[in-house]
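1. sequence and computational prediction follow.
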Amino acid sequence: MTSVLFIPRTDRNTKRALINEIAEAVFGTAEQSAFSEEFVPVGGRVPAPKKENFANFLINVPELLWAVQYNEKTIGFILIFNIPDPSSIGFSINSNFANKGIATDAFTLVRHSTLIKYPIFGSTSTRNTIAQHFMLKQGFVQLPQSFNFCGEESFKYRLDLP
């Protein structure tokens, strides 16, 4: 069963173990790192040591952060932060749980949060057809102009109040 756990900014230092579980899920091995960053432009990738740097990013940067859990195991995250646009969504799950509808279920739980300030935006590489499909499936609308994000041609999406 999919669940999400909101981690308020004020609690992130005390929830370091949970933050580390997220980092382990998406950057715990070279294979997981490659999966998580396959379609991320080189300039937007997490520098080594990936787990530690990503955990620090999660503590300090996102406006909103949710741990994605499946059967009570932390397998990924959904976040809202201000790069490249205000209220931009970011997400990833462990590759062992990909293509099972878990990210869709998690986003369905998150999208109705009263904490989110709509519209929210999503950006993805033009190479990332899986993320493009996910965005459209979730009701995001692709904006007409592509843009350069960290040196790579990308699409931008917008989601208004559900």
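-> Noted; the coordinates are in hand.

2. all contacts plus neighbour counts: C-alpha atoms, from now on.
-> Noted.

3. tell me, how many residues neighbour the residue lying closest to residue 102 once chain neighbours are set aside?
-> Of all residues not flanking residue 102 in the chain, residue 2 sits nearest, at 6.2 Å (CA to CA, 6 or more residues apart in numbering). Neighbour count of residue 2, defined by other CA atoms under 10 Å: 18.

4. use this one as the comparison:
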Amino acid sequence: MGWFSSIKDKLSSVIVGTAAGEWAVTAMAVMVFADGEVEEAEIEKAKMIAFSSPVIKNSIGAARGEQLFKEAVETIKMEPRSMIQTYLTKLDALARKIGSQEDKNFALAGVIAVAAADGEVERPEYKLLVRFKAILGATLDLPTAK
């Protein structure tokens, strides 16, 4: 068994709570809009995680992940400034429902991957990551901002 197969098998067996899966997918949608530019690399990374990540599949299911992500992106597109604030409020409340440290770290890890998808973390993305880390109580290190 190769290294990649080993990692894939481990991810396939990870199960996180529903709240962590929903939080992660929704936060990834918000992160796509964080720096004011919706970049294709970030959208594609978020879709990949939300639609096909084994951990998302094991927590909320791929169909629910896809539905949540698409709904959030379409809603935020209508009025980014106000809708991002609405989603941040929802994420704050949902974060309080995430129990284990592993779930908190998993939820943040997906969002970090989206923020770094274009090769750099912009200052607004970094500020949002700091906020997300704090509301979750996650212990992951954050990437540095550009």
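-> Here it is on my side, so go on. Source: prediction; values computed, not measured.

5. now the TM-score, please.
-> The pair, once superposed, lands on a TM-score of 0.36 when counted by TM-score structural alignment, normalised by the length of the second structure; 92 aligned residues with a CA RMSD of 5.1 Å.

6. re the thing from before, the residue nearest to residue 102 of the first structure contacts residue 108, correct?
-> No: contact between residue 2 of the first structure and residue 108 fails when scored by CA atoms under 8 Å: they sit 10.4 Å apart.

7. coming back round to it: need the contact list for the residue nearest to residue 102 of the first structure.
-> Residue 2 of the first structure sits next to 68, 69, 70, 71, 102, 105, 106 when contact means CA atoms under 8 Å, 6 or more residues apart in numbering.

8. possible to save the residues you listed as CSV with distance to residue 80 of the first structure, secondary structure and neighbour count?
-> Converted to CSV, the contacts of residue 2 of the first structure look like this (distance: CA to CA, whole Å; DSSP: H, G, I helix; E, B strand; the rest coil; neighbours: other CA atoms under 10 Å):
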residue, distance to residue 80 of the first structure, secondary structure, neighbour count
68, 14, strand, 28
69, 17, strand, 21
70, 20, strand, 16
71, 24, coil, 9
102, 18, helix, 20
105, 17, helix, 15
106, 14, helix, 23
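
9. of the residues you listed, which is the nearest to residue 79 of the first structure?
-> The nearest member of these to residue 79 of the first structure, counting by CA to CA, is residue 68 at 10.2 Å.

10. surely that closest one is in contact with residue 77?
-> Yes: taking CA under 8 Å as the definition, residue 68 of the first structure is a contact partner of residue 77 at 4.9 Å.

11. which neighbours do those two have in common?
-> residue 93.

12. how many neighbours does residue 17 of the first structure have?
-> The tally of other residues near residue 17 of the first structure (other CA under 10 Å) stands at 12.

13. you'd agree it is in a strand?
-> No: the assignment for residue 17 of the first structure, made by DSSP: H, G, I helix; E, B strand; the rest coil, is helix rather than a strand.

14. tell me how far it lies from residue 51 of the first structure.
-> Note on residue 17 of the first structure: its distance to residue 51 of the first structure, by CA to CA, to the nearest Å, is 12 Å.

15. same question for residue 31 of the first structure.
-> Distance from residue 31 of the first structure to residue 51 of the first structure, counting by CA to CA: 13 Å.

16. now residue 105 of the first structure
-> 25 Å.

17. show me what whichever strand or helix holds residue 153 of the first structure is packed against.
-> Here residue 153 of the first structure is covered by strand 152-159, with elements defined by DSSP states H and E. Counting contacts by 3 or more CA pairs under 8 Å, 6 or more residues apart in numbering; DSSP states H and E, strand 152-159 of the first structure packs against strand 120-125, strand 141-142, strand 147-149.

18. helices of the second structure, start to end?
-> Ranges of helices within the second structure are 3-13, 18-32, 40-52, 54-59, 62-78, 80-95, 101-115, 123-136, based on DSSP state H.
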